[in-house]
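Participant: my questions are about this predicted structure, shown below with the sequence.
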Amino acid sequence: MTILVTGGAGYIGSHMVHTLVEAGESVIVIDNLSTGFSQYLPEGVPLFIGDVADENLVEGVIAAHGVDAIIHFAGSIVVPESMRDPLSYYRNNTMTTRNLLNVAVKTGVRRFIFSSTAAVYGNPDKTPVAEDAPTRPLSPYGSSKLMTEIMLHDIAPAYGMDFVVLRYFNVAGADPLGRTGLATVGATHLLKMAVEAATGQRSKIDVFGTDYPTPDGSCIRDFIHVSDLVEAHRAALDYLRQGGPSTTLNCGYGRGHSVLETIEAVRRASGRNFAVQYAPRRDGDIVTMIADTSRIRATLDWTPRYDDLATIARHALAWEEKLHHDRHGVERLAKSA
């Protein structure tokens, strides 16, 4: 049987596709290429360019390829943008996923893995934050993801679907073999902006808020290497195939690094200094977000391999330097649905 990866040409999705192909899985991808890059997919993986909200497209792809599981990455992820344009986030994240789920139910797909976010927690009452903590998102981005989680909880008993919701903390790094990484122009990920500054593509990096109640005044995040994250998805798929019940799991390492510490890690990895500009706090930003990882470690056969900020920074930097050489690579032609 075949796994459908939505948003599979994007940052996390392309890592997922490489991991599944290496494991011998049959994989197909739907991506509108708004933030994805077809050249970073493995050769031979069918790519269908289109919108996951297009039910006719998705139904045709599922029927033609015998899809029995969906890993859903497609969506919008920028917190400040969601504050400026919340309706687009409810469309791209919540409504699109509703359409995808409708097709999954109609075509008999019974396994679904959803890319959610720690932003559903808002500012937690305590850290590390566990999966049963109150959900109080501070942004439309977080709210749009939480709405999808609610849909999944309703759909599972009604239609016999099993799911795993994976709540990402801060995803960073790149494929250690240099096959794919974060290539989106204007990306707002902290590590991405820092390595762009280290490679001279940015004149400075902005730090939003230095007066938070943290040791150095900047926000604290739990960074997880993208390769470890997609291995968690692969383990979640195995879990569902073995009959595991639907569940929600945090994806992090259980330790935090401040924004300023992260910038210093990139400086050390690159051996280069770059300017940092301090700016006021930004609406929607969470002060401290660290995962309680006890549930994922007890539930899945998953052991992180890259649980080290210096390694994450080094891989992100190597990918950014590689981008200078293949930025103008020829896009692969997509198959038609």
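Facilitator: Great, that's in hand. Everything numeric in this text was worked out from a predicted model, so none of it was measured. Residues are numbered from 1 along each chain as shown.
Participant: from now on I want contacts and neighbour counts done on CA atoms only, so please keep to that.
Facilitator: Will do.
Participant: doesn't Phe112 belong to a helix?
Facilitator: No - secondary structure of Phe112 (DSSP: H, G, I helix; E, B strand; the rest coil): strand, not part of a helix.
Participant: what about versus this one:
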Amino acid sequence: MRVIVTGGGGYIGSVAVERLIAAGHAVTVLDNFARGHRASVHPSAKIVECDLRDGAATSKAVQGAEADAVMHFAALTLVAESVRVPGAYFETNTGGGLHLLEAARAAGITRFVFSSTASVYGEPESLPIREDSPKRPINPYGQSKWMTEQMLSTYADRYDINHAIFRYFNVAGATELRGEDHDPETHLIPVALKTLLDEQGQFTIFGADFDTEDGTAVRDYVHVIDLVDAHIAAIEQLDQPLGAMNLGTDSGFSVQQIVDAVERVTGQSLPITHGPRREGDPAALIADSSKARETLGWSPEISTLDQMIGSAWDWFQANPRGYVD
């Protein structure tokens, strides 16, 4: 199958390209490389430098790819930044998504997989979070993704585009050649590992008084390989609409459990400091991913803390400065 991967220079997108090519698919990457890395793209993929905010350029790139399917990862993803500059998030995530949908429709592409987020749910009323839980995003990032979901559903109904929407909770880990290289880095596990790698600063635990077993916040983590494999399973099964699915492990790990695992895997002591809870930070976010399991026959095979942290640690040690573009 010929697959367009938007954001193929990003963390998850680059792993998707790697796994798609390993599975025998031909890949065209669309990325403006504003935050992604050209060096992270598999050498067998065709690269088209394209900004989805430019509708004409997006249409030309999609038509030229002669693709059977789209995997749409390209997005701005920093919650705090979305609060400061909401317009950039609606322009890139929602407006860019509309341009991509229009281009896919015009090119006759009927398979479309969208990378969404658990942020569409906002603060959940109950756990685990199901796909039919209320959608009340509390920041522009989540709002922009929810709006794109709604657009995709409308286009899918009107133009017979078979689609899958994946709502992520927390993603971690690396392959041998591809890992996380963000600036700034905001994800918990790489922040902890970089604290050890840089041998400076401290790792802050925000809140130790949550209503959880050890008082620290609990989140549902999935290995990036497991996550990407769900996307590949979906794109190969999109002879009918699949709808929205959560991706997680149906359980969670606390911040303290992650600290303990980081120290266990690396054999180093992580310098810790404690800070107050961050505003709007719920005690726990856990996915009900039974729909993905039942629909796709998918299950997270390597999403243990030791495997996620161990693979990320290996990648950071091999690439202490990240990608060299």
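Facilitator: Received, thanks. Worth saying up front: this structure is predicted, and the values here are computed from it rather than measured.
Participant: what TM-score do the two superposed chains give?
Facilitator: In this superposition the chains share a TM-score of 0.95, using TM-score structural alignment, normalised by the length of the second structure; 325 aligned residues with a CA RMSD of 1.5 Å.
Participant: how many neighbours does the closest residue to Val105 of the first structure other than its chain neighbours have?
Facilitator: Setting aside the residues directly before and after it, Val105 of the first structure is nearest to Tyr159 in space (CA to CA, 6 or more residues apart in numbering), at 6.7 Å. Neighbour count of Tyr159 of the first structure, defined by other CA atoms under 10 Å: 13.
Participant: all strands for the stretch 1-150 of the second structure, in order.
Facilitator: Secondary structure of the stretch 1-150 of the second structure (DSSP state E, counting those that start in this stretch): strands located at 2-6, 26-31, 46-49, 69-72, 111-117.
Participant: with mean neighbour count added, can I get those in a markdown table?
Facilitator: Output for the strands of the stretch 1-150 of the second structure, formatted as a markdown table (neighbours: other CA atoms under 10 Å):
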| stretch | mean neighbour count |
| --- | --- |
| strand 2-6 | 24 |
| strand 26-31 | 24 |
| strand 46-49 | 16 |
| strand 69-72 | 24 |
| strand 111-117 | 23 |
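Participant: can you pull the buried residues of the longest helix anywhere in the second structure?
Facilitator: Using DSSP state H, we find that the single longest helix of the second structure is helix 140-159. The neighbour-count check on helix 140-159 of the second structure (16 or more other CA atoms under 10 Å) flags 140-149, 152-153, 155-156 as buried.
Participant: go on, stretch 81-96 of the second structure?
Facilitator: Ser82, Pro86, Ala88, Tyr89, Phe90, Glu91, Thr92, Asn93, Thr94, Gly95, Gly96.
Participant: in the first structure, which residues correspond to that stretch?
Facilitator: Aligned by TM-score structural alignment, stretch 81-96 of the second structure falls on residues 81-96 of the first structure.
Participant: what about that stretch, start to end distance?
Facilitator: 18 Å (CA to CA, to the nearest Å).
Participant: show residues contacting it.
Facilitator: By CA atoms under 8 Å, 6 or more residues apart in numbering, the residues outside stretch 81-96 of the first structure that reach it are 52-53, 74-76, 139-141, 144-145, 147-148, 283-284.
Participant: need those in TSV (columns: distance to Gly173 of the first structure).
Facilitator: Formatted as TSV, these follow (distance: CA to CA, whole Å):
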residue	distance to Gly173 of the first structure
Val52	26
Ala53	29
Ala74	19
Gly75	20
Ser76	19
Ser139	25
Pro140	26
Tyr141	22
Ser144	25
Lys145	23
Met147	28
Thr148	27
Asp283	26
Gly284	24
